[in-house]
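In: Let's see this in three dimensions:
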Amino acid sequence: MDFVFYDLETTGISPEFDQPLQFAAIWTDKNFVEKDRVNIRCRLAPHILPSPQALVVTRVTPDQLIDPSLPSLFEFSQQVAEFTERWAPAIWVGYNTMKFDEEVLRQTFYQNLSPNIYATQFNGNTRFDILPAVYAAYVRHPGLLVWPTDDTGRRSFKLDRLAPANGFNAHNAHDALGDVEATIHIARLIATRSPALWSELIDNAHKARVQAKLESFRPYELVTRFGGGEPRSYVGCFCGYSHGNSAQAAFFDLDAADPSEFLGASDEAIFAAVDATPKIIRGVSKNKAPALLEHTAPSAEHLHRATIIANAPEFRQRVSAAMAARFVEDPDAPPKPVEQQIYGEFYSNANKQLLQEFQHATWPRRQEIVANLSDPRLRQLGRRLVAFYSPELLTEEETALFKAYLRDKWSAPDVPETEWMTFEKAEAALGELRSAGAAEPRELEAIGSFLKPIRSAIH
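Out: Coordinates of the predicted model:
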């Protein structure tokens, strides 16, 4: 199966409230022979304030953010969606993409009314992340790669250190295309030096195969990493799926506890096994290519404990309930911003058809389509897009509401609920960057000058 190695550079670290500025991808065959590549950028969306830190790191200038020759974020989302179809079927691969880039892509499709926000999992596509593969190589074959350290002497698995340490000297870090080329280099090293490990890891890109492994109730090794610690493996056994989320499996650590002690345990004890630290039962996302590896020599005790779980369907049901209970929402909590409602429910077929038409319609027709959407999330996002890209269609009242939306968003208090960039946060960030000498003064001055007229325009 082909690979699409890709990376994004963004305005900040929030998938929900930031946006991509650059998408780079290299399409290869299964042997990493290049078939095509793309490197596209886009303008800043009208409702986004970029993080000054992100601009400094990526070297994106304010002029680039508003370059009229670049596509809008809406047009950019259409271009990326087209590549997910053109190169299908393929395994979409990146470095730490499951936790960030994949979520940014989904948000980009969602907020720009693409009919399929799961594009890297449809049309025969699936996903894989090189970072867990690196962890697996570290645990299974420590001599496979050179393992660099950071400035404090701790082991570093960051791409900008790992790739140069292993012979990739042309790495242009924090440029999407440079990161893609570095990721391919690391993938090729693992695949060449340990074909068996690579094959086993790539097998996990297919969730049906992960499911089959789990539901065999055999002991498996799960390689993962927590915090700043070193990667390690856990010998465990499947013990159910989270209620309401069949993609989230429960994995019982067979070295941490005897499952027989939990068969008659209280609900509180089972919840603690799922929720406490260290965990006895941890979650495994079967659709995120976990580093789930064959345990070649399980002990008699491992096999015995796995058999107990296999023969205890009632216990597995209670574990499933405990897994789901970790994410129960407070019914009295205020409504979430629309960006955080992405996983609220699947789109109806009728709405999907309207979204398909929306992608290719004129803006006046798009405004009509938005009014006919039955999903309130999509109506809100659609009205926002019309305001962004065809403001002349708005009434005076709608224009005033849009301006108030921007003013409230960008002037929000600096509290945990404010997860997006505001003027207050941007000014504080610029001050920190100046104090730390982290950028040229003229670079920071340009960012500050860019933000001033935006602030004036909404007051």
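
In: only C-alpha atoms for contact and neighbour calcs from this point on.
Out: OK.

In: what about Leu444, is that helix, strand or coil?
Out: At Leu444 the chain is in helix, as set by DSSP: H, G, I helix; E, B strand; the rest coil.

In: for comparison, sequence B:
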Amino acid sequence: YGREWKNECSRWDLFPLVLAVWALRPEGINWPDFETDDPAKQGRKSFRLEKITAANGLSHEHAHDAASDVMATIELARLIRQRQPRLWNWALHNRCKNAVAAALGSGRPCVWIDISAGQQRGFIRVVMPVAVNPANKNEFLVWDLSRDPNELLGMKSEDICRRAFGRTQDLQEGEKRLALRALKINTFPFVCDNIRVLTPDVCSRFGLDISRIIANGEALGRIRSEIEGPVIDSRSCKEEPREPQDCDVALYEGFISPEDQTMMERLHGDSAEDFADDVSRGAIHFDDPRLEELFFRFRARNYPETLSDGEKAEWREHCRERLIDGKGPGLTLERYFEEIDSIAEADELAQQEGRMPEAVFEKRRTVLDALYDWGDAVANRVDEFEEEDAQ
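Out: Coordinates of the predicted model:
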């Protein structure tokens, strides 16, 4: 949060914009063909970063290398800004969720670039909202106006849930999936409330019937009050109660309060001596129960000398439950060693069959040996717990 949102920082996913440029304003950029022997996929375009950069003469020396991919993405962004400046500027200033929510709340049909719509449709959906998910204000439940919304009239929430958000195998014979979609406004979608971006040429390319879309939008406006309740209920009926997550993996289970953030900053600024003194005086405490447990584990992992006898016994039991019994996230020691053995066997076979160079094989084996040694050290420490408990 501090890196991506604090001090008016923000993020932007460029991929929806790339799809939008190809679908709406493709001029000035070379769009590489998708290489395939499947006749059904002939004529499709490839949107892989390395293909687009190569087709447009952009530098991308090491595809899938993180730093190289970042620089190539920047070059692609620069190309879009140069060749389609109006679309670039519009997308840049309308990328955040407040702008997306305003577009969806305009009462007008909105153009949404959605990869699940498929390339044959130009990844284009023209949608209008039916409801906002009360359990998640960032999720708008929208109707694809290529279909008649009167399908929803009189439908039970359970049936809407199954046909809109359920698995394909749960559809009954002869049933079609509903054109109801969940649009998350905080994922930087491309959403525009001006359907004039769908020029006659765009509509012709992708078979869009604007008059039908407008008529379906008007129909949705007339029946929205009747279908809003069942649609909202359909979303909640799919959600199953979740078990509370272990604090080690509960990163997204809620924001940290300013008071707890201040305490964390103080904690990380302490020297080892000051830290031990703060612990002995009980000067470090958190309101968030996740942080209280994380603080205990932090001490056990990094400053075990600050633990009381009771806390040491609690920590030993926690380690046994994780590493031996398999309680909580992560691998047991047994599973950990099995994973290493499986990788080692696959590497050996690949090396014997000539699919892995000797130098690569040796480097990987060195890493696997180090991982095995580390696991042995952990296993030995767990064995020592038994002796400590017996004392």
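
In: tm score of chain vs chain?
Out: Remark: TM-score between the superposed chains equals 0.73 [TM-score structural alignment, normalised by the length of the second structure]; 338 aligned residues with a C-alpha RMSD of 3.6 Å.

In: buried set for the helix or strand harbouring Asp160 of the first structure?
Out: Secondary structure from DSSP states H and E places Asp160 of the first structure in helix 159-165. By neighbour count on 16 or more other C-alpha atoms under 10 Å, the buried set for helix 159-165 of the first structure is Leu159, Asp160, Arg161, Leu162, Ala163, Pro164.

In: Stretch 142-153 of the second structure too?
Out: Buried residues in stretch 142-153 of the second structure, defined by neighbour count with 16+ other C-alpha under 10 Å: Val142, Trp143, Asp144, Leu145, Ser146, Arg147, Asp148, Pro149, Leu152.

In: That one: end-to-end distance?
Out: Start to finish, the residues bounding stretch 142-153 of the second structure are 15 Å apart (C-alpha to C-alpha, to the nearest Å).

In: Kindly report the same for stretch 276-283 of the first structure.
Out: Using C-alpha to C-alpha, the two ends of stretch 276-283 of the first structure sit 12 Å apart.

In: what's the offset of that stretch from the middle of its chain?
Out: Remark: stretch 276-283 of the first structure is offset 22 Å from the chain centroid, using C-alpha atoms, centre = their mean, to the nearest Å.

In: Same question for stretch 235-245 of the first structure.
Out: In terms of C-alpha atoms, centre = their mean, the centre of stretch 235-245 of the first structure is found 22 Å from the chain centre.

In: against the second structure, where does that stretch fall?
Out: On the basis of TM-score structural alignment, stretch 235-245 of the first structure is assigned to residues 126-136 in the second structure.

In: got the buried residues for that stretch?
Out: Neighbour-count burial for stretch 126-136 of the second structure flags Val126, Val127, Met128, Pro129, Val130, Ala131, Val132, Asn133 (criterion: 16+ other C-alpha under 10 Å).

In: Then stretch 229-236 of the first structure?
Out: In stretch 229-236 of the first structure, counting by 16+ other C-alpha under 10 Å, buried: Pro231, Arg232, Ser233, Tyr234, Val235, Gly236.

In: Equivalent analysis for stretch 193-210 of the first structure, please.
Out: Under the neighbour-count criterion of 16+ other C-alpha under 10 Å, stretch 193-210 of the first structure has Leu197, Trp198, Leu201, Ile202, Asp203, Asn204, Ala205, His206, Lys207, Val210 buried.

In: Map the first one across to the second structure for me.
Out: Per TM-score structural alignment, the equivalent position to Leu197 of the first structure in the second structure is Leu87.

In: quick one, what contacts its match?
Out: By C-alpha atoms under 8 Å, 6 or more residues apart in numbering, the residues touching Leu87 of the second structure are Val21.

In: what helix or strand is it on?
Out: For Leu87 of the second structure, the host element (DSSP H and E) is helix 85-93.

In: The longest strand along the first structure vs the second structure, average offset?
Out: In the first structure, taking DSSP state E as the definition, the longest strand is strand 232-242. Once the two are superposed, strand 232-242 of the first structure sits an average of 1.4 Å from its aligned residues in the second structure (mean C-alpha distance after the TM-score superposition for the first structure).

In: now the helices for the second structure?
Out: In the second structure, the helices defined using DSSP state H lie at 14-24, 49-55, 66-83, 85-93, 97-104, 157-165, 200-206, 210-238, 258-269, 272-281, 289-302, 309-320, 333-352, 358-390.

In: and those helices as JSON lines, adding distance to Asp38 of the second structure?
Out: Below are those laid out as JSON lines (distance: least, C-alpha to C-alpha, whole Å):
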{"stretch": "helix 14-24", "distance to Asp38 of the second structure": "22"}
{"stretch": "helix 49-55", "distance to Asp38 of the second structure": "19"}
{"stretch": "helix 66-83", "distance to Asp38 of the second structure": "29"}
{"stretch": "helix 85-93", "distance to Asp38 of the second structure": "34"}
{"stretch": "helix 97-104", "distance to Asp38 of the second structure": "37"}
{"stretch": "helix 157-165", "distance to Asp38 of the second structure": "30"}
{"stretch": "helix 200-206", "distance to Asp38 of the second structure": "21"}
{"stretch": "helix 210-238", "distance to Asp38 of the second structure": "32"}
{"stretch": "helix 258-269", "distance to Asp38 of the second structure": "55"}
{"stretch": "helix 272-281", "distance to Asp38 of the second structure": "64"}
{"stretch": "helix 289-302", "distance to Asp38 of the second structure": "52"}
{"stretch": "helix 309-320", "distance to Asp38 of the second structure": "52"}
{"stretch": "helix 333-352", "distance to Asp38 of the second structure": "29"}
{"stretch": "helix 358-390", "distance to Asp38 of the second structure": "35"}
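
In: Out of the ones you listed, the one nearest Pro244 of the second structure is which?
Out: Across the helices of the second structure, Pro244 of the second structure has its closest neighbour in helix 289-302 (10.6 Å, C-alpha to C-alpha).

In: Show me what counts as buried in the closest one.
Out: By 16+ other C-alpha under 10 Å, the buried positions in helix 289-302 of the second structure come out as Arg290, Leu291, Phe295, Phe296, Arg297, Arg299, Ala300.

In: Might you report the residue contacts of the second one?
Out: Counting by C-alpha under 8 Å, 6+ apart, Leu291 of the second structure touches Cys247.

In: residue in the first structure matching it?
Out: Pairing criterion TM-score structural alignment: the partner of Leu291 of the second structure within the first structure is identified as Leu378.

In: Off-centre distance for the helix holding Leu87 of the second structure?
Out: 24 Å.

In: tell me the angle of that helix relative to helix 14-24?
Out: Interaxial angle of helix 85-93 of the second structure relative to helix 14-24 (axes from the mean of the first three to the mean of the last three C-alpha atoms, to 10 degrees): 150 degrees.
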